[in-house]
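> Pasting the sequence and the predicted model now:
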Amino acid sequence: MVVDARGYSCPMPVVMVQKEVKKSAPASLEVLVDNQCSVENVTRFGTSCGYQVTVAPEGRDFRLSLSK
């Protein structure tokens, strides 16, 4: 499952991830964002929900991998 939140400023990336987590409670989730604020906020949300979060830069974007 991939949530593409590039082009959105906070809090929208967190809201998009929150909707997906509530809808399907995935064991793993990939999130694409394009700014550091979103990286920090999605990471904070993911860890508060019990996910391990890893961040990988991809050019100007970031790929966050959330897994339980």
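Now that the structure is in, tell me what you want to look at. Residues are numbered from 1 along each chain as shown.

> CA only for contacts and neighbour counts going forward, please
OK.

> now the most far-flung residue of the chain relative to its centre: how far from residue 46?
Farthest-out residue of the chain from its mean C-alpha position, per Cα atoms, centre = their mean: residue 59, at 16.9 Å. Distance, residue 59 to residue 46, using Cα to Cα, to the nearest Å: 23 Å.

> just residue 11 next, same as before
14 Å.

> Can you pick out the residue with more neighbours from these two?
With neighbours defined as other Cα atoms under 10 Å, residue 11 and residue 46 compare such that residue 46 has more, 23 against 12.

> take the one below as the second:
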Amino acid sequence: MSMPKKVDARGLSCPQPVIVTKKALETSKEDLEVLVDNTTARDNIVRFAKNLGCKTEVVEQGQDFIIKVMR
């Protein structure tokens, strides 16, 4: 099992977190871990991933969120 690709989208304003997530999914066949620092980005990435048919899991870590996107 390969390690998920990690994407740090902290500090980015919408729609940038979704755009970097989309690019990462297009360029890699691996699962992703996306790091964001606000609930709007978290919700938008979860919605985007689910629309693509991916499963998601969110872990809150301090003030950040780790979104696991599984194909």
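Done, it's in. Predicted model only: the values in this text are computed from it and were never measured.

> where exactly do the strands run in structure 2?
5-8, 32-36, 55-61, 64-70 (DSSP state E).

> any idea how far residue 52 of structure 1 lies from residue 66 of structure 1?
Counting by Cα to Cα, the gap from residue 52 of structure 1 to residue 66 of structure 1 is 6 Å.

> any common contacting residues for the two?
By Cα atoms under 8 Å, 6 or more residues apart in numbering, residue 52 of structure 1 and residue 66 have these common neighbours: residue 46.

> out of the two, which sits in the busier spot?
residue 66 (22 against 15).

> In structure 2, what residue corresponds to the more buried one?
With TM-score structural alignment as the criterion, residue 66 of structure 1 lines up with residue 69 in structure 2.

> what does residue 16 of structure 1 give?
Using TM-score structural alignment, residue 16 of structure 1 lines up with residue 20 in structure 2.

> Pull the number of nearby residues for its match.
Residue 20 of structure 2 has 17 nearby residues by other Cα under 10 Å.
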